[in-house]
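K.L.:
next comes the sequence, and after it the predicted model I'd like to discuss.
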Amino acid sequence: MKNKRMKIARIEKDLSQEQLAEKVGVTRQTIGMIEAGKFNPSLQLCIAICRALDRTLDGLFWEDEEREE
């Protein structure tokens, strides 16, 4: 699943993939793969991304799923 919320948050902070990658210590390709839904980041990386984008884990990485009961 694509991570549109992360991409939107990055754009709102006026950061390129490369700039965000530099802030969190990964490659631009890693950021691109996370946004494309092709890479599951570690919890440590998720936290670093959240801090760089001033967002919460829930806000960026938790999937909104409606549960049927």
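P.N.:
Cool, got the structure.
K.L.:
every contact and neighbour count from this point should use C-alpha atoms.
P.N.:
OK.
K.L.:
so which elements touch the lengthiest helix in the chain?
P.N.:
When the chain is parsed with DSSP state H, its longest helix is helix 43-53. Applying 3 or more CA pairs under 8 Å, 6 or more residues apart in numbering; DSSP states H and E, we find helix 43-53 packed against helix 17-24, helix 57-61.
K.L.:
please repeat the previous calculation with a cut-off of 7 Å.
P.N.:
Applying 3 or more CA pairs under 7 Å, 6 or more residues apart in numbering; DSSP states H and E, we find helix 43-53 packed against helix 17-24.
K.L.:
ok, and here's another one to check against it:
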Amino acid sequence: MHANHRPFSARQRLARRVRLLRIARGWSQEVLAELSGLHRTYIGSVERAERNISLDNIEKIARALETPIPALVDETEPTPLRGVPTRGIEECQARYGAWPGTP
């Protein structure tokens, strides 16, 4: 490892992974918040690694993303996503309307 290279903290890895998985699903922070039962601004602060998030809230986000908790803090790079689940998208679209670029 390079002397100046510091590994990402668990909080930073979680933030990056949540954002990548959310974007891969085409979800806004508002959609992820709705599906996880959390507030949109809370999701934003998690994605910016500003929050020392509780295990209970990590579990809520993991369930919404249909992703195991360990995958959210794994040190390896995420593999390309195939067949990303879209659970809840229709319900959120009905509630908030369609987003540009979606059917």
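P.N.:
Okay, I see it. All figures in this text were calculated on a predicted structure; none of them were measured in a lab.
K.L.:
before we move on, back to that, what stretch of structure 2 does the longest helix of structure 1 fall on?
P.N.:
On structure 2, the counterpart of helix 43-53 of structure 1 by TM-score structural alignment is residues 55-65.
K.L.:
what's the mean deviation for that stretch versus structure 1?
P.N.:
Stretch 55-65 of structure 2 differs from its equivalent in structure 1 by a mean of 0.8 Å after superposition (mean CA distance after the TM-score superposition for structure 1).
K.L.:
could you pull up the residues touching the spatially most central residue of structure 2?
P.N.:
In structure 2, the centroid-proximal residue (CA atoms, centre = their mean) is residue 18; its distance is 2.5 Å. Counting by CA atoms under 7 Å, 6 or more residues apart in numbering, residue 18 of structure 2 makes contact with 47, 72.
K.L.:
give me the element it is part of.
P.N.:
Per DSSP states H and E: residue 18 of structure 2 is located in helix 10-24.
K.L.:
starting at the chain centroid, how far to stretch 40-52 of structure 2?
P.N.:
Relative to the centre of its chain, stretch 40-52 of structure 2 is centred 10 Å away, using CA atoms, centre = their mean, to the nearest Å.
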